[in-house]
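**Q** got a structure for you, letters missing:
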C-alpha cells in the first residue's frame, strides 16, 4: 500500500476527539499511537491492544512525518 493510500486511513472530524487525527472508524488518535511507540510498545502490541492493523500504525507515522515536514520554524529574538 502506498503512502497516499495509507493516509486515507487517517480521519479528522471536529466531532471526534475535538478534531484530532484518528484512525478512520475509530477513536484511536495518531497522538496515542505515537505515544505508545515512543514508550517502547511494538507495532504488534499496539495492533493487538487497540484492534487496529499494522497499516494504521504506518499511516499514523506517515501523518506525523508529513505534519512535521510542513512545519515552519521561526527564530525567536
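**A** Yep, that arrived. Note that the structure is a prediction, hence the values are computed from the model and not measured.
**Q** contacts and neighbour counts: CA atoms only from here.
**A** Noted.
**Q** which stretches of the chain form strands?
**A** For the chain, the strands defined by DSSP state E cover 10-11, 22-23.
**Q** and of those, who's closest to residue 64?
**A** Of all the strands of the chain, it is strand 10-11 that lies closest to residue 64, at 10.8 Å by C-alpha to C-alpha.
**Q** which residues are contacting that closest one?
**A** 21, 22, 23, 24, 56, 59, 60, 63 (C-alpha atoms under 8 Å, 6 or more residues apart in numbering).
**Q** this is the comparison structure:
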C-alpha cells in the first residue's frame, strides 16, 4: 500500500507529539480545536463523527468510507460513534 500524504502534502508529520483531546471517556472520539475546528472526530483520522453518521445513513459501508476518503476507518470506533450520537439525541429537547 502506498504511503498516504498528510494534510500538508508531505509524508512528515508536522506535529509529531500532538495528540487531540479525548472527548469524555471515549477512546476513539476526540474533540480538539486544532482538529476540524473542534468537531467530534475519529482518533487518528480527519473524519468527523457527523460525516461518518451521514455516510452510514446514506447507505455507505465502512469499506465505502475507506475508499471514498482514502483512510483506514478504525472498525473499533464504530460503537463509540453510535454511542456519542445516541447521547446527543437524548440531550436535545424540542418544545412542543
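**A** Cool, got the structure. Fair warning: this is a prediction, and the values are worked out from it, not measured in the lab.
**Q** got a TM-score for the two of them?
**A** The TM-score (TM-score structural alignment, normalised by the length of the first structure) is 0.74; 70 aligned residues with a C-alpha RMSD of 2.0 Å.
**Q** circling back to that earlier point, format the strands of the first structure as TSV; extra columns: mean neighbour count.
**A** Output for those, formatted as TSV (neighbours: other C-alpha atoms under 10 Å):
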stretch	mean neighbour count
strand 10-11	20
strand 22-23	23
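**Q** now the ones you listed in a markdown table, with distance to residue 72 of the first structure?
**A** As requested, those are exported to a markdown table (distance: least, C-alpha to C-alpha, whole Å):
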| stretch | distance to residue 72 of the first structure |
| --- | --- |
| strand 10-11 | 22 |
| strand 22-23 | 23 |
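**Q** residue 51 of the first structure is nearest to which of the ones you listed?
**A** Here strand 22-23 is closest among those (C-alpha to C-alpha), at 11.0 Å.
**Q** okay, and the closest one goes to which residues in the second structure?
**A** The aligned range for strand 22-23 of the first structure in the second structure is 41-42, by TM-score structural alignment.
**Q** for that stretch, give me the average deviation versus the first structure.
**A** Superposing on the first structure and averaging over aligned pairs (mean C-alpha distance after the TM-score superposition for the first structure), stretch 41-42 of the second structure comes out at 0.3 Å.
**Q** in stretch 54-68 of the first structure, what's buried?
**A** 55, 56, 57, 58, 59, 60, 61, 62, 63 (16 or more other C-alpha atoms under 10 Å).
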